[in-house]
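# what follows is a predicted structure for the sequence shown.
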Amino acid sequence: MFQIIGIVLLFGMVFGSYLMGGGKLDVIIEAAPHELMAILGAAVAAFLISNSMVVIKGTAGGFGKIFKGPKWKPADYRDLLSLLFLLTKTMKSKGVIALESHIEKPHESTIFARYPKVTHDHFAVDFICDTLRMMTMNLEDPHQVEDAMEKQLEKHHHEALEPAHALQAMADALPALGIVAAVLGVIKTMGSITEPPA
């Protein structure tokens, strides 16, 4: 909701100040298609050239998240803690062998089935299962498990932030593309310099 209010306020402030300063909207409306084609069109083309299809799809999907809000709600975190509790309780009370069937085939597990939202997140399920699998291997050094978890999380965060970085790179290039459009406008004006002002 606040995103929509922000967009309306942005346009209201920019064009409102322009009109209050004596500007004419018909000039903006006439120039807008050409300017948008030169600046926004070039930015989108550069974005498509410089990114993989995975990043492009991730960026498109990210726009939906702006209006939907966060994926995980407080109840989901409680479910995650409950899932981890049941898994560790199973490992402590029934032994490692009883846990193996749950972490090797989590989509067939009765424990994972209780928490469908967590189960539908492939990274969360893989992360939990891989970590528990390392714990069942009786690693003597607990820091090995911690290091492996940190590396896996770092890799996931790097991949998850690629669309945001790609969009930021495109945003950084927009001022330069705006200058290109301005120069093209100057060239067009200079081509008509011998004509009367009208």
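Perfect, I can see it now.
# when you work out contacts or count neighbours from here on, use the C-alpha atoms and nothing else.
OK.
# from residue 78, how far off is residue 187?
62 Å (C-alpha to C-alpha, to the nearest Å).
# centroid residue for the protein?
By C-alpha atoms, centre = their mean, the chain has its centre lying nearest to residue 62, at 4.2 Å.
# contacting residues for it?
residue 163 (C-alpha atoms under 8 Å, 6 or more residues apart in numbering).
# any buried residues in the helix or strand it falls within, and which?
Element membership for residue 62 (DSSP states H and E) is helix 53-68. Within helix 53-68, the residues that qualify as buried are 55, 56, 58, 59, counting by 16 or more other C-alpha atoms under 10 Å.
# the second one and residue 163 touch, don't they?
This points to residue 56. Yes: with contact defined as C-alpha atoms under 8 Å, residue 56 reaches residue 163; the gap is 7.0 Å.
# for residue 139, which three-state class applies?
Under the three-state scheme (DSSP: H, G, I helix; E, B strand; the rest coil), residue 139 adopts coil.
# included below, for side-by-side comparison, is a second structure:
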Amino acid sequence: MFPIIGFVIIFSSAIGGFMLAGGNPLVLLQPVEFIVIMGTGIGSLFIGVPSHALIHLIKDIPQVFKGSKYKRKDYLDMLVFLAIFLKVVKTKGFLAVEKDIEKPIESELFLKFPKFIFDPELLSFTQQYLRTIAMGVDNPYHLDEVLGTEIEQYSTKYLKESAKVLQTLADGLPALGIVAAVLGVILAMASIAEPPEVLGHLIGAALVGTFLGVFVSYGIVGPMGGHLIAINEQDMNMHKCIHQVLLNFLHGYAPAIAVELGRKTLPINYKPTFEDLEEAVYNNGKKSSDPGSETKE
């Protein structure tokens, strides 16, 4: 919603201000200049950016308007999941939940929290973390170092990479606007014998190229890249919280305390209250059957 409002403000301010000064907005409609600038800019990305980054960019652009894929309820569900899961591990050991880790799509506990199932990246991260601990790597300091690096890799994998591509494009657009303007001036000079009104129109069209390059760069593409970085940082809070809860557990804290300490690391706008978490854990604990029970057959 806010990016859309931002675009409305940007266009209304730029075009509205031009009209208030007595300008005709139709003068700014120069499709040839736009084609030169954006075509050259996009072409430069095909040359300078790996193909997989361009594919991810196309997929990630809608995230600018959707925002973070994790909402407050998702963080609450994640904490409840870890509280119930770790309680079973504490009482029965990792062997009791081995099948849940390896086949989450068949796990009653995982299925109660569909965000894990329908988010392959988050599911893979959680599985790898739990599997690593189950294999006996229970040194919290070593695990913090290894999986902390993995979190950083997740952070740079998609959205941040797309943001970098957009920033590269934004950096080049003002210069490409000058290129379009120079081409327009060349065209105007070739028509130097034309009447002043014709020559003036050609020069005006050339200057629109400079305007478009700077406007699209600093008003549209650059802010979109910055927004993707902000979304990436928000989404990483989910991975960091899982990381912190499991580290707390390995340090010897009881599941409830490990989860509570993890909850405290969340940003205030995503952090569920202690009461909400306690109630959700209690309600889900009553409804759940033992997630490791099916492994005892």
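Yep, it's here. Values in this document were obtained by computation on a predicted structure and should not be read as measured data.
# so what number do they get for TM-score?
After superposition, the two chains reach a TM-score of 0.90 (TM-score structural alignment, normalised by the length of structure 1), with 196 aligned residues with a C-alpha RMSD of 1.7 Å.
# separation between the residue nearest to the centre of structure 1 and residue 160 of structure 1?
On the measure of C-alpha to C-alpha, residue 62 of structure 1 and residue 160 of structure 1 end up 10 Å apart.
# again with residue 140 of structure 1
32 Å.
# ok now the single longest helix found in structure 1, how far from the chain's centre?
For structure 1, the longest helix by residue count, based on DSSP state H, is helix 162-191. On the basis of C-alpha atoms, centre = their mean, to the nearest Å, helix 162-191 of structure 1 sits 23 Å off its chain's mean C-alpha point.
# what about the residue in structure 2 sticking out farthest from the centre, helix or strand, and which?
Distance from the centre of structure 2 peaks at residue 193, with 54.0 Å (C-alpha atoms, centre = their mean). Assigned by DSSP H and E, residue 193 of structure 2 belongs to neither a helix nor a strand.
# tell me the contacts of it?
Listed by C-alpha under 8 Å, 6+ apart, residue 193 of structure 2 has no contact partners.
# 10 Å instead?
The contact partners of residue 193 of structure 2, by C-alpha atoms under 10 Å, 6 or more residues apart in numbering, come to residue 199.
# run a quick neighbour tally on the counterpart of residue 41 of structure 1 in structure 2.
Here residue 41 of structure 1 is matched to residue 39 in structure 2, going by TM-score structural alignment. Neighbours of residue 39 of structure 2 under the rule other C-alpha atoms under 10 Å: 12.
# thinking again about what came up before, out of the buried residues of helix 53-68 of structure 1, which comes closest to residue 105 of structure 1?
residue 58 (27.7 Å; C-alpha to C-alpha).
# counterpart of the closest one over in structure 2?
Structural alignment (TM-score structural alignment) places residue 58 of structure 1 against residue 56 in structure 2.
# against residue 155 of structure 2, how distant is its match?
Distance of residue 56 of structure 2 to residue 155 of structure 2, given as C-alpha to C-alpha: 14 Å.
# about what we covered before: what about residue 140 and residue 160 of structure 1, which has more around it?
residue 160 (13 against 9).
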